[in-house]
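Student: whatever this is, show me its structure:
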Amino acid sequence: MNDREERAGYASPACLLHEADPAYSGILAHDPQAALEVARWRKSERARLIEKRLSTAAAKRAEATSNIAATLDREIGEFSGRIIGFYWPFRGEPDLRGWAQGKLGAGARIALPVVISKGQPLEFRSWAPGDKLEKGIWNIPVPATGEAVLPDIVIAPLVGFDPAGYRLGYGGGFYDRTLAAMPTKPLTIGVGFEFQKLPTIFPQWHDVPMDRLVIERLS
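Tutor: So this is what the prediction gives:
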């Protein structure tokens, strides 16, 4: 932990990937057997980390989320004219809805991800409080209407993460597929809690690392 982390009380405030050791990523090539073993390991770790997150007191998660929001403000800086892709919280994820909605007053637009179909990239749809929502995959609310947009910034929730910025998600590959398909890559920021840190997620050829991580320690 560096001096900045000790002062701020964050586990890994907005780590820039160029500061990470590139040898740490351990990207695996197209090896079917290795990929199968990694998939099994990820499934086990995913279940463990989600259970731990859900078992954490809501008040502790809320306090940590407030600190995450403050760090995002400092790291992003200017919001006017930018489109922020965020997410509707699920299974104990940091609830950044209030933070995102507050950026409308700063001149930003906000958008939520929508699963169009399995194996396809997400579609980000413009959304504002009061716009109609409907149930999407896993019953997560998504905009029923709204313009399809390309975010300038994508805030992605983490199930797990490693020091190289690789993200462990829910296993559908939606974020990786979406980022790879975008004509212009947005600034990607993964958000989560310190206990979700893993030595490595054993990244595969298709995994796309986050540009930055904003990680908060639970009190």
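Student: make it CA atoms for all contacts and neighbour counts henceforth
Tutor: Fine.
Student: by residue count, which helix of the protein is the longest?
Tutor: The longest helix of the chain (DSSP state H) is helix 32-55.
Student: identify the residues contacting the residue nearest the centre of the chain.
Tutor: Centroid-nearest residue in the chain, with Cα atoms, centre = their mean: Ala156, separated by 1.8 Å. Shown in contact with Ala156 (Cα atoms under 8 Å, 6 or more residues apart in numbering): 86-87, 188-191.
Student: circling back to that earlier point, can you state the direction angle for the next helix or strand after the longest helix of the chain and helix 32-55?
Tutor: Downstream of helix 32-55, the first helix or strand assigned by DSSP states H and E is helix 58-76. Calculated by axes from the mean of the first three to the mean of the last three Cα atoms, to 10 degrees, helix 58-76 forms an angle of 120 degrees with helix 32-55.
Student: what lies in contact with helix 58-76?
Tutor: Here helix 58-76 has contacts from 13-14, 92, 94-96, 99, 191, 193, 214-219, using Cα under 8 Å, 6+ apart.
Student: cool, and stretch 175-183?
Tutor: By Cα under 8 Å, 6+ apart, stretch 175-183 touches 120-122, 150, 185-186, 206-208.
Student: re the thing from before, kindly give a single PyMOL line that selects the buried subset of the contacts of helix 58-76.
Tutor: Remark: buried members of these, expressed as a PyMOL selection using 16 or more other Cα atoms under 10 Å:
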select buried, resi 13+14+92+94+95+96+99+191+193+214+215+216+217+218
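Student: compare with the first, here's sequence two:
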Amino acid sequence: MTADDARRYASPPCMAADIAPGYFDPQQPSDVARWRRAERARLRPARQAMRVQDRRAAAAALTGHLRDLLAARFGDMRGRVVSAYWPIKGEPDLRPLMEELSAAGATVALPLVEVKHAPLVFRHWTPQTRMVRGDWNIPVPPDDAVAVTPEITLAPLMGWDMAGYRLGYGGGYFDRTLAALSPRPVTIGVGFQAAKLDTIHPQPHDIALDVIVTEAGLQVDRDAP
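Tutor: Modelled structure (predicted):
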């Protein structure tokens, strides 16, 4: 740069990305995507490293908090359509709650990918459902199970923040599905307290959840006064 060039600029060009390899700009989608991949790579093995008894105790406590929340918000669950999830990779196991809800007269559904990069489809599940292997080898109801639209959605969290944002597995299916559903279901994030983040650096496509529950209790309630 010549002396004349220097006089034309208030400051020299920013070379921070070259000077500091770890430089992170939360306004840049590529930086946020890279940061999220790193957080998933950190959080997933930490979750899977939990002792079996600790994971079971946390899941039992979480189930109790969810049971109380659903009773307080919705009362009688008969006729309600609730989507849950089949636990994988150390996620909290909500299958006992799913059985309770089904026995109480709720329609329990599980999400599945039927078309790549499209919104999820929810199919009816009962404890007697013959499960098949779906995308990512996750057990799902068969094609002949009735498709339903949930009014309450329980979503697993890889990570979460106090603004109600969810860090998922990176496929974008959950946000894509919420954007397509009308009316939008009540969204309840379900995860471990240890997965709390200061922020997920939300981007325009991210949709905040209504509620987040962990084994420590209700953490986020965006409807609260």
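Student: post the TM-score for the overlay when you can.
Tutor: The TM-score (TM-score structural alignment, normalised by the length of the first structure) is 0.82; 186 aligned residues with a Cα RMSD of 1.1 Å.
Student: before we move on, the earlier item: what do we get in the second structure for the residue nearest to the centre of the first structure?
Tutor: Under the alignment (TM-score structural alignment), Ala156 of the first structure pairs with Ala155 of the second structure.
Student: any idea how far its match is from Ile212 of the second structure?
Tutor: 9 Å (Cα to Cα, to the nearest Å).
Student: same question, Phe122 of the second structure
Tutor: If you go by Cα to Cα, the gap between Phe122 of the second structure and Ile212 of the second structure works out to 21 Å.
Student: those two: which is more packed in?
Tutor: Higher neighbour count among Phe122 of the second structure and Ile212: Ile212, with 29 against 24, using other Cα atoms under 10 Å.
Student: residues touching the more buried one, list them.
Tutor: Here Ile212 of the second structure is in contact with 164, 188-191, 218-221 (criterion: Cα under 8 Å, 6+ apart).
Student: Trp160 of the second structure too?
Tutor: 166-167, 195-197, 199-200.
Student: again, 7 Å this time
Tutor: 166-167, 195-197, 200 (Cα atoms under 7 Å, 6 or more residues apart in numbering).
Student: without its sequence neighbours, what residue ends up closest to Phe161 of the first structure?
Tutor: Spatially, and ignoring its direct neighbours in sequence, Phe161 of the first structure is nearest to Arg167 (4.6 Å; Cα to Cα, 6 or more residues apart in numbering).
Student: residue ranges of the strands in the first structure, please?
Tutor: For the first structure, the strands defined by DSSP state E cover 10-16, 83-85, 109-114, 123-127, 133-135, 141-143, 148-149, 153-157, 160-161, 167-168, 187-193, 212-216.
Student: in stretch 16-36 of the second structure, what's buried?
Tutor: Neighbour-count burial for stretch 16-36 of the second structure, counted by 16+ other Cα under 10 Å, picks out 32, 35-36.
Student: ok, the equivalent of Ala46 of the second structure over in the first structure to Ile116 of the first structure distance?
Tutor: Under the alignment by TM-score structural alignment, Ala46 of the second structure pairs with Lys52 in the first structure. Noted for Lys52 of the first structure: a distance of 30 Å to Ile116 of the first structure, by Cα to Cα.
Student: likewise Pro203 of the first structure?
Tutor: From Pro203 of the first structure to Ile116 of the first structure the distance is 25 Å (Cα to Cα).
Student: so Ser80 of the first structure is in contact with Ile110, correct?
Tutor: No. Counting by Cα atoms under 7 Å, Ser80 of the first structure does not reach Ile110; the two are 11.3 Å apart.
Student: with neighbour numbers in mind, choose between the two.
Tutor: Using other Cα under 10 Å, the more surrounded residue of Ser80 of the first structure and Ile110 is Ile110, with 26 against 13.
Student: what sits against the nearest residue to Ala148 of the first structure once chain neighbours are set aside?
Tutor: Of all residues beyond its chain neighbours, the one nearest Ala148 of the first structure is Arg125 (4.5 Å), with distances taken as Cα to Cα, 6+ apart. Arg125 of the first structure is in contact with 111-113, 143, 146-149, counting by Cα under 7 Å, 6+ apart.
Student: emit the PyMOL select command for whichever of those residues are buried.
Tutor: The buried residues among the contacts of Arg125 of the first structure can be selected in PyMOL (16+ other Cα under 10 Å) with this line:
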select buried, resi 111+112+113+143+146+149
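Student: quick one: the contacts of Arg125 of the first structure as JSON lines, columns for distance to Glu134 of the first structure too.
Tutor: Converted to JSON lines, those look like this (distance: Cα to Cα, whole Å):
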{"residue": "Ala111", "distance to Glu134 of the first structure": "14"}
{"residue": "Leu112", "distance to Glu134 of the first structure": "12"}
{"residue": "Pro113", "distance to Glu134 of the first structure": "12"}
{"residue": "Pro143", "distance to Glu134 of the first structure": "6"}
{"residue": "Gly146", "distance to Glu134 of the first structure": "12"}
{"residue": "Glu147", "distance to Glu134 of the first structure": "15"}
{"residue": "Ala148", "distance to Glu134 of the first structure": "16"}
{"residue": "Val149", "distance to Glu134 of the first structure": "18"}
